[in-house]
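In: next one to model:
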Amino acid sequence: MTTWLIVDGYNMIGQWPALSGDGSRSLEEARDDLNARLDEYGALSGWRVLVVYDGYRVKGNAGTTRRFPYLEIIYTPEGVTADMAIERLAAQLPKRSHFYVASGDRLIQETVLSLGGLRMTGTELRQAIADARVKAHRLIHKEVPRSTLDGRIDPEVRSQLEKLIKEDDRPS
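Out: So this is what the prediction gives:
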């Protein structure tokens, strides 16, 4: 069964100090950074990740969707807020789907719960991404035990073999 994560993009940027920064970063840089982190999380977790950004104030905006292997980015059209799109997406998920919505918006959180999903705060999302990175790092850098007889040989047999080796090493 697929697990879905729907992210309220601008809401998460506002809740994530590393993304929102001290004001020296552009909104585009913050979006790109969040998208990269969510794409990585999708790859590491195996979840379907969708991030939704408001485009409702942009005149003539038809909305766009960009799909990547582990992330789908949705920019809402003019007149449609991210909250509206998130509610619609959550309601359209297949029945019995496991899904989370990452948003600090209380109304969205309550709607998600009423639809059978779970809410995730910005702090919880940051922690989930950090945990996935740590898990992947440990898996990649895990010391693989060597497949040798050394670790499986009986100590008495080892001692006898070492004696034989020493005898063979003596000059004739």
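
In: from here on, contacts and neighbour counts on C-alpha atoms
Out: Fine.

In: surely residue 13 and residue 23 touch.
Out: No - the pair residue 13 / residue 23 is not scored as a contact, 11.8 Å apart, by Cα atoms under 8 Å.

In: more neighbours: which of these two?
Out: Each of residue 13 and residue 23 has its neighbours counted (other Cα atoms under 10 Å); residue 13 has more, 19 against 8.

In: nearest spatial neighbour of the residue sitting nearest the centre point of the chain, chain-adjacent residues omitted?
Out: In the chain, the centroid-proximal residue (Cα atoms, centre = their mean) is residue 41; its distance is 1.9 Å. Closest residue to residue 41 apart from its sequence neighbours, by Cα to Cα, 6 or more residues apart in numbering: residue 129 at 5.8 Å.

In: now do the helices in this structure.
Out: With DSSP state H as the criterion, the chain has helices at 9-15, 17-20, 27-45, 82-92, 106-114, 122-140, 155-169.

In: now render the ones you listed as JSON lines, adding distance to residue 72.
Out: Putting these into JSON lines (distance: least, Cα to Cα, whole Å) gives the following:
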{"stretch": "helix 9-15", "distance to residue 72": "12"}
{"stretch": "helix 17-20", "distance to residue 72": "19"}
{"stretch": "helix 27-45", "distance to residue 72": "9"}
{"stretch": "helix 82-92", "distance to residue 72": "12"}
{"stretch": "helix 106-114", "distance to residue 72": "19"}
{"stretch": "helix 122-140", "distance to residue 72": "17"}
{"stretch": "helix 155-169", "distance to residue 72": "58"}
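
In: alongside the first, I'd like the structure of this one:
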Amino acid sequence: MKVIFVDGYNVINSWPELKELKDFSYEAARKKLINDLQNYAAYKGYKIILTFDAHKVPGSMEKKEKIDKNITVVFTQELETADSFIERNVNDIGRKIDVCVVTSDLLEQQLVFQRGATRMSSIEFYNEVNNSKINIKNKINNNYSEKKSSLEERVKKDIFEKLDRMRKSK
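Out: I've put the predicted structure just below:
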């Protein structure tokens, strides 16, 4: 299973709708990001570790919340940035499993690449997640239209009855 580490505030500050939303409420922007990533992770079958800085919050302890089987949200401890949390964890697993780090921080991208992870900018990830949203909608619409459109609904009643008699006579 592919593991994706996401620098949460980096993404919030890069994605247009989240950037706008955070001006009103960081909490709302975080919740929207979590929701979008839940759908993406479930659709792709990836494990996502969404990391937010809490390094400027006095007395903050590292806090992990498992949202579902595919996504875990981490708030770092005081004096630890999301970057350092991601680096430490990628260092432990980067050469053992398929790991990707989402951040637009160029220095961070270079460091995680050296530790065995691939990297993706926040904007590339934005496009990836939005393409998945489109694919999910199309899949739902196709499944819905297939279920709603039976042969009986598509042909005239007299033709359907003739076909039904033919089917039953065999």
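
In: quick check: TM-score for this pair?
Out: In this superposition the chains share a TM-score of 0.79, using TM-score structural alignment, normalised by the length of the second structure; 150 aligned residues with a Cα RMSD of 2.3 Å.

In: and the residue nearest to residue 41 of the first structure, how far is that from residue 26 of the first structure?
Out: Per Cα to Cα, to the nearest Å, residue 129 of the first structure is found 23 Å from residue 26 of the first structure.

In: between the two, who's got more neighbours?
Out: Set side by side, residue 129 of the first structure and residue 26 show more neighbours around residue 129, with 18 against 12, by other Cα under 10 Å.

In: compared with the first structure, how much does stretch 26-39 of the second structure deviate?
Out: Mean deviation of stretch 26-39 of the second structure relative to the first structure after superposition (mean Cα distance after the TM-score superposition for the first structure): 1.1 Å.

In: for that stretch, what is the distance to the chain centroid?
Out: The chain centre lies 10 Å from the centre of stretch 26-39 of the second structure; the measure is Cα atoms, centre = their mean, to the nearest Å.

In: Provide the aligned range in the first structure for that stretch.
Out: Aligned by TM-score structural alignment, stretch 26-39 of the second structure corresponds to residues 27-40 of the first structure.

In: mind listing what's buried in that stretch?
Out: 30-31, 34-35, 37-40 (16 or more other Cα atoms under 10 Å).

In: stretch 3-13 of the second structure now?
Out: 3-13.

In: how many residues are close by the closest residue to residue 72 of the first structure other than its chain neighbours?
Out: Nearest non-adjacent residue to residue 72 of the first structure, counting by Cα to Cα, 6+ apart: residue 50, 4.7 Å away. Close neighbours of residue 50 of the first structure, defined as other Cα under 10 Å, add up to 26.

In: and residue 50 of the first structure, how far is that from residue 34 of the first structure?
Out: As judged by Cα to Cα, residue 50 of the first structure and residue 34 of the first structure stand 12 Å apart.

In: and the buried residues of stretch 3-13 of the second structure, which two are the farthest apart?
Out: 3 and 13 (22.1 Å; Cα to Cα).

In: report the contact partners of the closest residue to residue 36 of the second structure other than its chain neighbours.
Out: Nearest non-adjacent residue to residue 36 of the second structure, counting by Cα to Cα, 6+ apart: residue 129, 7.6 Å away. Contact partners of residue 129 of the second structure, counting by Cα atoms under 8 Å, 6 or more residues apart in numbering, are 36-37, 40.

In: please apply the same query to residue 4 of the second structure.
Out: Shown in contact with residue 4 of the second structure (Cα under 8 Å, 6+ apart): 46-49, 99-102.

In: same check for those, but in the first structure.
Out: Of these, the ones still in contact in the first structure (both residues aligned by TM-score structural alignment, their matches' Cα atoms under 8 Å) are 46-49, 99-102.
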